[in-house]
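*Asks:* Curious how this folds, go ahead:
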Amino acid sequence: MLSEQSTPVVRATLPAVGAAIGEIAEVFYGRLFADRPELLRDLFNRGNQANGEQQKALAGSIAAFAGLLVEHPDSRPDAMLARIAHKHASLGITSDQYKLVHRHLFAAIGEVLGDAVTPEVAAAWDEVYWLMANALIALEARLYQEPGPPEGGTWRELEIVGRHEETPDAVSLLLRGPDGTPAGAFRPGQYVSVQAELPDGARQIRQYSLCGAPDDPHWRITVKRVRGGADPAGEVSSWLHEHARPGDTLTVSAPFGDLVLPDGDGPLLLASAGIGVTPMLSMLHHLAARGTTRQVLVLHADRTPADHAHLDEQRRLVASLPDARLRLSYEEAGAGLPEEASVGLADVSTLDLPAGVTAYLCGPLPFMRGVRGDLLRHGLPAHAVHYEVFGPDLWLAGE
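*Replies:* Now for the predicted structure:
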């Protein structure tokens, strides 16, 4: 909770800080990487830095957190904090790095806002920062305890034991522990980080959903190639497509992510687009393995059937559930249009949603924003809609 003396200061300065937070974020990252260039090389996603998405995500999260502290002083945005904490834990972020961020962030605030940053203003926003940082540090400490390694020690080597071309741009990799040991347990919907050593020596990190059965001794990830030429956005996916082969090893994190399927018997909506199908597959495998009788509505959108990774597997899993329905939407018909499919954009407003349904969304941000808006207009409460973002969480930044 924000202190009584800081609340009016933050409320009064939030419009000015919010208007400048994008510039502040840009200056902050410039200072941070000048001081610690290895962070850009080996920790931060160079593609998201190049296209500005990481700056937007940082700006959106700080402004949103400050706004919630002012408008809802007796509550804490746990959903937003949990999503950030899981991403940080999957990267091996440590508590001491928050001090480094604080130093460069507040130097950037002073550089951008100048004399407007009085001692009173600096103290109030310092309080905002440490309320957010300490909440994240506590959440991340609990997450590190779950897989067992010490703080930040999330990495291990896994062997690639299988590779399958799902579509021209999507390849699945099957992973196991050394000497054939099981990869380990995970919760349906979670992801892992993969660290790739690139030709220039950088060790870039990307997240991939675990898309197999949670009780399978192997882990499976599906990597969609991001085509961008010289753009670093696709450098890890391209490297994995070109170099990852059975017998090789990958540096992989423990499983993280809070878009997980809870126990219960209530109805579910699993809505995905593109490679967002991957966390939904692990949920479907989990439901099928337990012989669930829950109502399950599965919605997936893609460009064409040929671009739809795991199409046959998804259809097979839905068919194995006694009370499940599948709706597919493709922008273009292509060849081999499934009987469950229609041509056009996904339209949630036409769905007959059961009472008490809980929705899980994964896919491009415009798709999820559209589906979430339709669900809220349909009468679904906001707390019943959960989502996963691949890459920086720009949801708040775009609100």
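
*Asks:* Please count neighbours and contacts with C-alpha atoms only from this point.
*Replies:* Noted.

*Asks:* The longest strand seen in the chain: how far from the chain's middle?
*Replies:* Longest strand in the chain, counting residues (DSSP state E): strand 155-167. Remark: strand 155-167 is offset 20 Å from the chain centroid, using C-alpha atoms, centre = their mean, to the nearest Å.

*Asks:* same deal with stretch 73-88?
*Replies:* Relative to the centre of its chain, stretch 73-88 is centred 13 Å away, using C-alpha atoms, centre = their mean.

*Asks:* if you go through the stretch 51-200 of the chain in chain order, where are the strands?
*Replies:* Here the stretch 51-200 of the chain has its strands, by DSSP state E, counting those that start in this stretch, at 155-167, 170-176, 191-197.

*Asks:* what is the orientation angle of the longest strand of the chain with strand 191-197?
*Replies:* Interaxial angle, strand 155-167 versus strand 191-197 (axes from the mean of the first three to the mean of the last three C-alpha atoms, to 10 degrees): 100 degrees.

*Asks:* Second chain to compare with the first, below:
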Amino acid sequence: MLSPQATPVVRATLPVVGAHIEEIARVFYRRLFAAHPELLRDLFNRGNQHSGEQQKALAGSIATFATLLLDQPDARPDAVLARIAHKHVSLGVTPAQYEVVHTHLFAAIGEVLGEAVTPGVAAAWDEVYWLMAHALIALEKDLYARGGGEVWRPMEITGRRDEGEDAVSFTLRRVDGEPAGSFRPGQYVSVRTALPDGAHQIRQYSLASAPGEKEWRITVRRDGEVSGHLHGNARAGHVLDVSMPCGDVGLDEGADGPLLLASAGIGVTPMLSMLGSLAASGSGRPVLALHADRSPAHHAHREEQAELVDALAGAELVTWYEDGADGAAARAGRIESLDGLDVREGVSAYLCGPVGFMRRVRGLLLERGVPAADIHYEVFGPDLGLDVR
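*Replies:* Model prediction:
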């Protein structure tokens, strides 16, 4: 928790810092990459930096953490920070990099706020930063230890298959012949890719296979420089650098209550892992699977998803297509209402897809009385505050 000395200072200055936090983030990244260009080349997502999305995410995380320290001084921050910690581990972030971030972040705060940053203000916000940093370092240390300290492993592509109009799946096996490894249904891995300009960019992809299989499977939709490179160049026999499985959102396989799995676009992939795991275990849990896409042709793994749902007693699949309904089980447009759907009491909901889609479905579930704690989601890319309605 914040010290008695820092608390009133942070409370008094939070509105000012919050009003300038996006500018502070922009200046921070400019300073950081000027001093450490290798971080932009080999660690940070260049696309998110160009769009400004990463700056917004950093701003939001700092402001949210400071607010939490003020409003809930006795609460542990681990639950709030878990998603960030998993993303950091999937990138191989080290404790030493927090020192680098601190240096350039506080230089940016001074540049933007000027004389308003008195020694007392700087000390109070320094406390906020290190409370957040040390909590993340501790969480990440534990996650690294669970993975045996091995973040990256070489994995060979054993198969490639088109999945819908603009997606392709890859099956992966360890080059040493050992099983790919265990994971929770719903988790993801990072793929580190060497690009033609010499950069090594990292992107996250959900594991679309069920746990327990010797090989892993990921599905890549062509929508950026890394996915485009994989589409154009990755073939069977190629070796990729793949991270340990990460992600704090995973199916609770020990539970027995009803499930709602809502996905859009390539967000179907973690749902395939969950459905496959349920089918393999002979689960009798009621499952309502919802999927939205541009069209049937864009619906990656369409037949496989339907087959997995059909293999589960008491499971139902409902689809929405923006280009128009396709068959009796499909609806036209986007998911704008849950009317007529059997959203059962005690349901655990899992969401994956674009942030706007997940925010909309989360709101619909809250309106139906589903507790916020029972709605789980995964964000690929900067988390821009899905929980804010």
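
*Asks:* For the strands of the stretch 51-200 of the first structure, give me JSON lines that also has mean neighbour count and distance to Ser90 of the first structure.
*Replies:* Putting the strands of the stretch 51-200 of the first structure into JSON lines (neighbours: other C-alpha atoms under 10 Å; distance: least, C-alpha to C-alpha, whole Å) gives the following:
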{"stretch": "strand 155-167", "mean neighbour count": "18", "distance to Ser90 of the first structure": "9"}
{"stretch": "strand 170-176", "mean neighbour count": "22", "distance to Ser90 of the first structure": "17"}
{"stretch": "strand 191-197", "mean neighbour count": "22", "distance to Ser90 of the first structure": "6"}
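
*Asks:* can you redo those as JSON lines with distance to Gly274 of the first structure?
*Replies:* Below are the strands of the stretch 51-200 of the first structure laid out as JSON lines (distance: least, C-alpha to C-alpha, whole Å):
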{"stretch": "strand 155-167", "distance to Gly274 of the first structure": "11"}
{"stretch": "strand 170-176", "distance to Gly274 of the first structure": "10"}
{"stretch": "strand 191-197", "distance to Gly274 of the first structure": "16"}
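
*Asks:* Indicate which one of the ones you listed is closest to Thr249 of the first structure.
*Replies:* With C-alpha to C-alpha as the criterion, Thr249 of the first structure lies closest to strand 155-167 of these, at 4.3 Å.

*Asks:* for that closest one, packing partners?
*Replies:* If contacts are counted by 3 or more C-alpha pairs under 8 Å, 6 or more residues apart in numbering; DSSP states H and E, strand 155-167 of the first structure sits against strand 170-176, strand 249-253.

*Asks:* after superposition, how close is the last one to the second structure?
*Replies:* To tie it back to what came earlier, the one meant is strand 249-253 of the first structure. Average distance, strand 249-253 of the first structure versus aligned residues of the second structure after superposition (mean C-alpha distance after the TM-score superposition for the first structure): 0.5 Å.

*Asks:* can you tell me what part of the second structure whichever helix or strand comes after that strand aligns to?
*Replies:* Per DSSP states H and E, the first helix or strand lying C-terminal to strand 249-253 of the first structure is strand 268-273. The alignment of strand 268-273 of the first structure onto the second structure (TM-score structural alignment) spans residues 259-264.

*Asks:* Can you name every helix or strand that the lengthiest helix in the second structure contacts?
*Replies:* Counting residues, the longest helix in the second structure under DSSP state H turns out to be helix 6-35. Under the contact definition 3+ C-alpha pairs under 8 Å, 6+ apart, helix 6-35 of the second structure sits against helix 53-71, helix 95-113, helix 119-146.

*Asks:* check the fit of it onto the first structure and give the mean distance.
*Replies:* Following the fit onto the first structure, the mean deviation recorded for helix 6-35 of the second structure is 0.6 Å by mean C-alpha distance after the TM-score superposition for the first structure.

*Asks:* any idea of the angle that helix forms with helix 53-71?
*Replies:* On the basis of the same axes, to 10 degrees, helix 6-35 of the second structure is oriented at 160 degrees to helix 53-71.

*Asks:* Roughly how far does the residue lying farthest from the centre of the second structure sit from Val121 of the second structure?
*Replies:* Largest separation from the mean C-alpha position in the second structure: Glu115, at 37.7 Å (C-alpha atoms, centre = their mean). Separation of Glu115 of the second structure from Val121 of the second structure (C-alpha to C-alpha, to the nearest Å) stands at 10 Å.

*Asks:* ditto for Ala12 of the second structure
*Replies:* Relative to Val121 of the second structure, and taking C-alpha to C-alpha, Ala12 of the second structure is found at 10 Å.

*Asks:* Name the residue in those two with the higher neighbour count.
*Replies:* Neighbours per residue, other C-alpha atoms under 10 Å: of Ala12 of the second structure and Val121, the larger number sits with Val121, 16 against 11.

*Asks:* and that one, what does it touch?
*Replies:* Going by C-alpha atoms under 8 Å, 6 or more residues apart in numbering, Val121 of the second structure touches Val9, Val10, Thr13.

*Asks:* Let me have the helices and strands packed on strand 155-167 of the first structure in CSV, extended by distance to Phe44 of the first structure.
*Replies:* Shown next, in CSV, are these (distance: least, C-alpha to C-alpha, whole Å):
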stretch, distance to Phe44 of the first structure
strand 170-176, 24
strand 249-253, 15
